[in-house]
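Novice: this one's structure only:
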C-alpha cells in the first residue's frame, strides 16, 4: 500500500529543487499534492511533471494575501490538509560588512515570516494527527562565511519546530525539521555568484562532506516522506540532518 494514499499535501516552493522532488515522490506514494511558487510558468511545468495528482497555485509565501488565496483554494477543493512541507526559501550570501536592511528583510521575510505564516494559516485545515515538515539547513549548526543572515533564518526554523511541537501536542500534530547539507539544486544559480565562484564553492564544500559529494534532491525527498508518513509516527520535534555526515563527523 502507498505510504500517503488519500492524503492532501501542501508543498511551498514546489516548482523546483527539493520541493519538486518531494512533490513527485508524494504523488507517487498516493498523495494529492498542492504546490506553490512565485513563477507561474515553472509551476505549470512542475505540475505537468508531477502528473495527475497535482495542482499548482502561484504565490509568494512572504505575501499574506497569497497565503490566504492558497488556503482558500485548498479548502474549496479538498476541505482539509494532512501534510504541510514548508519548503520555500532563499539563500543569498553576504558578508557581515555588506549586509543591508533590504537583504535582511528579504531573507527573513521568506525564510522566517513566510514559513511561520505558511504553517499558522494551514492550521484550521490541518487534520489532528497531521504532519508538518520544515526545511532548514545544516547552517543552523555549522558556520559558513558570508551566510550569517541565511544561517540565522534557518536557526529560527529549527526553533519553531521545538515550540510548535509543544504548542500543537493536544492535536497530535507532529512538527519536524529536515536539514539538508549541500544539495544539487537551482538555488546555487540564484545566489548571484559567477560560474567560477559556484564551482569553487562546490569543491570547497564537497571536501567537508564525509561522503565526498553533494546530495540529490530525491535523497532529501525520501527523508521528508519518512517524516510525513506513519513510518515516523513516534517522531516529533527532531532536526533530521541529511548531509552526508557533514555535521556529525
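Specialist: Everything's here; your move. Quantities reported herein were computed from a predicted structural model and do not represent experimental measurements.
Novice: from now on I want contacts and neighbour counts done on CA atoms only, so please keep to that.
Specialist: Will do.
Novice: so which residue is dead centre in the protein?
Specialist: residue 87 (1.7 Å; Cα atoms, centre = their mean).
Novice: for the top strand by length along the chain, name the packing helices and strands.
Specialist: Assignment by DSSP state E gives strand 126-135 as the longest strand of the chain. With contacts defined as 3 or more Cα pairs under 8 Å, 6 or more residues apart in numbering; DSSP states H and E, the packing partners of strand 126-135 are strand 81-86, helix 148-167, strand 174-180, helix 217-228.
Novice: second structure follows, compare the two:
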C-alpha cells in the first residue's frame, strides 16, 4: 500500500468555511493548537487563542489570551473575555494538555513514549493503514469540520483521526 502524502496548507481550500463562527482554541501557542488556530483564522473564524504563554504571531486577527487551563479562574476570565469581545462563542477546541497527580506521571510517560516514537518515525509509519504518521494540520482539519455548520447534526462523538491506526 502506498502512503498518502499529507496536504500542504496552501493546497487547502478552507476560506469562508467558518465565517461568522467564534471559536476558542486552547494550547494555541504551538503544535496542534496553533495549527487549529491558524487554519480556523484562514477559514474566516474569529479565534480566541488561549495558552499558558500568550500565542504570538498568529495570522489574521486572533484574540490572544494568556491562561493556564489548570487554573479554573484564569480559564473563566479568558472565556468571559472572548465571549465579550466576540459577542458570544460557537465552539471550543481543547488542544491543551493538562497534568496533575497520577495523570502527571501518565502524561510524562506518554511524552517519553512519543519522543521515542518520533525518533523512529519511519518505522512507526507502516503501523498505520495510510502508512505514515499524521500531521497537526490533518487533526486541525477534523476540528474545522466539527466546528463548522457542516457538522450541525454531529454531537457527542469521538472522531478517530488516526490514519487507520485504530483498526490496523
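Specialist: It's in. What you see is a predicted model; the values in this text were computed from it and never measured.
Novice: quick revisit: out of the helices and strands packed on strand 126-135 of structure 1, flag the one nearest residue 5 of structure 1.
Specialist: Residue 5 of structure 1 lies closest to strand 81-86 among those, at 10.9 Å (Cα to Cα).
Novice: residues in structure 2 aligned with the closest one?
Specialist: Mapping strand 81-86 of structure 1 onto structure 2 (TM-score structural alignment) gives residues 89-94.
Novice: hmm, who's touching the matching stretch?
Specialist: 21-27, 33, 82-83, 143, 147 (Cα atoms under 8 Å, 6 or more residues apart in numbering).
Novice: same question for stretch 17-35 of structure 2.
Specialist: By Cα under 8 Å, 6+ apart, stretch 17-35 of structure 2 touches 36-37, 40, 43-56, 69, 79, 82, 86, 88-97, 136-137, 139-140, 144, 147-149.
Novice: mean neighbour count and distance to residue 205 of structure 1 for the helices and strands packed on strand 126-135 of structure 1 - can I get that in JSON lines?
Specialist: Listed next are those as JSON lines, based on neighbours: other Cα atoms under 10 Å; distance: least, Cα to Cα, whole Å:
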{"stretch": "strand 81-86", "mean neighbour count": "26", "distance to residue 205 of structure 1": "25"}
{"stretch": "helix 148-167", "mean neighbour count": "20", "distance to residue 205 of structure 1": "16"}
{"stretch": "strand 174-180", "mean neighbour count": "26", "distance to residue 205 of structure 1": "13"}
{"stretch": "helix 217-228", "mean neighbour count": "21", "distance to residue 205 of structure 1": "17"}
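Novice: which of those sits closest to residue 191 of structure 1?
Specialist: So among these, helix 148-167 is nearest, using Cα to Cα, at 11.4 Å.
Novice: do a quick rundown of the helices in structure 2.
Specialist: 31-42, 72-86, 101-119, 121-124, 136-147 (DSSP state H).
Novice: any idea which of the ones you listed is most buried?
Specialist: Mean neighbours per residue, mean count of other Cα atoms under 10 Å, is largest over the helices of structure 2 for helix 31-42, with a mean of 24.
Novice: so what's residue 104 of structure 2 up against?
Specialist: Under the criterion of Cα under 8 Å, 6+ apart, the neighbours of residue 104 of structure 2 are residue 98.
Novice: distance of it relative to residue 96 of structure 2?
Specialist: Distance from residue 104 of structure 2 to residue 96 of structure 2, counting by Cα to Cα, to the nearest Å: 14 Å.
Novice: now do residue 30 of structure 2
Specialist: The separation that residue 30 of structure 2 has from residue 96 of structure 2, given Cα to Cα, amounts to 9 Å.
Novice: so for the two, which sits in the more crowded spot?
Specialist: Between residue 30 of structure 2 and residue 96, counted using other Cα atoms under 10 Å, residue 96 has the larger neighbour count: 20 against 17.
Novice: ok, the more buried one - contacts?
Specialist: Contacts of residue 96 of structure 2 by Cα under 8 Å, 6+ apart are 26-28, 33, 51, 69.
Novice: ok, now with 6 Å
Specialist: Contact analysis of residue 96 of structure 2 by Cα atoms under 6 Å, 6 or more residues apart in numbering lists 26-27.
Novice: what about it, distance to residue 106 of structure 2?
Specialist: Going from residue 96 of structure 2 to residue 106 of structure 2 by Cα to Cα gives 16 Å.
Novice: same question, residue 142 of structure 2
Specialist: 26 Å.
Novice: cool, residue 69 of structure 2 as well?
Specialist: Taken as Cα to Cα, the span from residue 69 of structure 2 to residue 106 of structure 2 is 18 Å.
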